[in-house]
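Chemist: kindly return the folded structure for what I paste below:
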Amino acid sequence: MAQTILKVQGMTCGHCKASVEGALLELAGVSKAEVNLEEGTVDVSYDETDVSIEAMHEAVEEQGYDIA
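Modeler: Got it, this is the predicted structure:
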């Protein structure tokens, strides 16, 4: 299991948190996605054989947020 922290711009509320976490958790291989709104980060645990960082970036960007 690998872990990364994504820096996400534009998250301001509970809906933002739910959107980003939900999009990441839908990806095969992602086991945990926890948003910290104050820091603008998402702590992600994932299986690197199933999902790439690029796929996570795309999932977040499809929700309307930018990766810093």
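Chemist: only C-alpha atoms from now on, for both contacts and neighbour counts.
Modeler: Will do.
Chemist: please, where are all the helices along this protein?
Modeler: Per DSSP state H, the chain has helices spanning 14-25, 53-62. These are given in chain order.
Chemist: right, and the ones you listed - which one's nearest Thr41?
Modeler: helix 14-25 (10.0 Å; CA to CA).
Chemist: to compare against the first, here's another:
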Amino acid sequence: MNQLVLSVPAISCGHCVKAIAESVGEVPGVGSVAVDFTAKTVVVTGSADPAAVRAAIAEAGYEAAE
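Modeler: Below is the predicted model:
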């Protein structure tokens, strides 16, 4: 499985974590999603298209960087 690690500097609360995890979890090919509030990262495993993962994060209202 592939692993994608993205920095999301705007993660600031539990709501952010939940919103991002739910949005990214709906992307086809995502095996698992781990949103780390402290490190401000999103780690996605699976075969999902990285552009689709970034788009899902944007739909949740956040901007992702690598």
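Chemist: could I get the TM-score for this pair?
Modeler: The TM-score (TM-score structural alignment, normalised by the length of the second structure) is 0.90; 65 aligned residues with a CA RMSD of 0.9 Å.
Chemist: include mean neighbour count and distance to Ala68 of the first structure when you put the helices of the first structure into a markdown table, please.
Modeler: As requested, those are exported to a markdown table (neighbours: other CA atoms under 10 Å; distance: least, CA to CA, whole Å):
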| stretch | mean neighbour count | distance to Ala68 of the first structure |
| --- | --- | --- |
| helix 14-25 | 17 | 14 |
| helix 53-62 | 16 | 10 |
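Chemist: need those helices in JSON lines (columns: distance to Leu37 of the first structure).
Modeler: Shown next, in JSON lines, are the helices of the first structure (distance: least, CA to CA, whole Å):
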{"stretch": "helix 14-25", "distance to Leu37 of the first structure": "7"}
{"stretch": "helix 53-62", "distance to Leu37 of the first structure": "14"}
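Chemist: for Val8 of the first structure, find the nearest of those.
Modeler: For the helices of the first structure, the distance to Val8 of the first structure is smallest for helix 53-62, at 8.1 Å, taking CA to CA.
Chemist: cool, thanks, talk later.
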